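In: Okay, predicted coordinates and the sequence, questions at the end:
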Amino acid sequence: MSDSKSQPMDPAVVDKLLDGLSNDDDFRALFTKDPRAALEKVGHKVGSTDQLLCAQVTTLAPKEEIAEARKALHAYLTDRNAAAMTIIFNFEAGKVESSLPKA
């Protein structure tokens, strides 16, 4: 079981996640419908008690918004101090940049 509060995401997994969210309509649909399955599909093991499972994206950010914030998202999701349980909220339309800590 993963400890979503202390374990950063693997950089290779983050690359797959961001590639899917910024390029792949089928992956984006899966992420919106079932974030757990989407995260597992890119190689992120989600524990049964991870709090992100109760989160849903109301409106997924457009591919362009995710692509523009890719560098910041990658840094955040691989940061050992980032709370992985907020991953889902980082992809809400119109809120990608504002969901990330300021440098």
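Out: Received it, and whenever you're ready, just let me know what you need.

In: contacts, neighbours, all on C-alpha from now
Out: OK.

In: biggest helix in this protein by residues?
Out: Looking across the chain with DSSP state H, the single longest helix is helix 11-23.

In: How about that one, which residues are buried there?
Out: Within helix 11-23, the residues that qualify as buried by neighbour count (16 or more other Cα atoms under 10 Å) are Val13, Val14, Lys16, Leu17, Leu18, Asp19, Gly20, Leu21, Ser22.

In: Helices of the chain, residue ranges please.
Out: Along the chain, the segments classed as helices by DSSP H run 11-23, 25-33, 35-41, 63-68, 70-77.

In: helices or strands next to the longest one in the packing?
Out: Packing contacts for helix 11-23, counted by 3 or more Cα pairs under 8 Å, 6 or more residues apart in numbering; DSSP states H and E, involve helix 25-33, helix 63-68, helix 70-77.

In: Mind putting those helices into CSV with mean neighbour count and distance to Thr86?
Out: Converted to CSV, those look like this (neighbours: other Cα atoms under 10 Å; distance: least, Cα to Cα, whole Å):
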stretch, mean neighbour count, distance to Thr86
helix 25-33, 16, 14
helix 63-68, 18, 16
helix 70-77, 19, 10
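
In: want to compare, so here's the second one:
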Amino acid sequence: MAQDRIPPAGLHPQLVKKLLDNLEDNDDFRTLFQQSPEQALRSLGYSDPWDCLQLKAGQTLASPEQIRSQRQKLEDALHTVQQFDCTLSAQAGV
């Protein structure tokens, strides 16, 4: 029944900024995000993390440089309704 789920709304712009700032410059946060995206988002004050920010098995988090170079694309993607694929993985073309 996963296909019957309604995709979540996008993240608030302030949260997107905090998330991307930390993924670019905070190695401890990057490690936490890779281990538990839910805990990482909660540490930024978000109380309802969604499945689409989970990295799939075998995926790796995009490098800080990749995130920095694709910042606007990521912000746009995270502000809008999401698919259930992670936009922050290296395999997502970030």
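Out: Good, I have the coordinates. Bear in mind that the values here come from a model prediction, so they are computed numbers and not experimental data.

In: Fetch the TM-score of the aligned pair.
Out: After superposition, the two chains reach a TM-score of 0.77 (TM-score structural alignment, normalised by the length of the second structure), with 88 aligned residues with a Cα RMSD of 2.4 Å.

In: Tabulate the helices of the first structure in TSV, adding columns for distance to Asp50 of the first structure.
Out: As requested, these are exported to TSV (distance: least, Cα to Cα, whole Å):
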stretch	distance to Asp50 of the first structure
helix 11-23	17
helix 25-33	16
helix 35-41	10
helix 63-68	23
helix 70-77	15
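
In: Out of those, flag the one nearest Ser4 of the first structure.
Out: Ranking the helices of the first structure by proximity to Ser4 of the first structure (Cα to Cα) places helix 70-77 first, at 11.0 Å.

In: wait, isn't Leu21 of the first structure in contact with Lys63?
Out: Yes: counting by Cα atoms under 8 Å, Leu21 of the first structure does reach Lys63; the two are 6.4 Å apart.

In: that older thread, now the angle between helix 25-33 and the longest helix of the first structure, please.
Out: Our comparison of helix 11-23 of the first structure with helix 25-33, counting by axes from the mean of the first three to the mean of the last three Cα atoms, to 10 degrees, yields an angle of 100 degrees.

In: how close does helix 11-23 of the first structure sit to the second structure?
Out: With mean Cα distance after the TM-score superposition for the first structure, helix 11-23 of the first structure departs from the second structure by a mean of 0.4 Å once superposed.

In: so that helix matches what in the second structure?
Out: Under TM-score structural alignment, helix 11-23 of the first structure corresponds to residues 13-25 of the second structure.

In: Tell me which residues are up against the matching stretch.
Out: Residues from elsewhere that reach stretch 13-25 of the second structure (Cα atoms under 8 Å, 6 or more residues apart in numbering): 29-30, 41, 44, 46, 63-65, 67-68, 71, 75, 78-79.

In: Of the residues you listed, just say which sits nearest to Gly93 of the second structure.
Out: Gly93 of the second structure has its nearest neighbour among those in Ile67, at 10.2 Å by Cα to Cα.

In: Now do the contacts for that closest one.
Out: By Cα under 8 Å, 6+ apart, the residues touching Ile67 of the second structure are Leu20, Leu23, Glu24, Leu74, Leu88, Val94.
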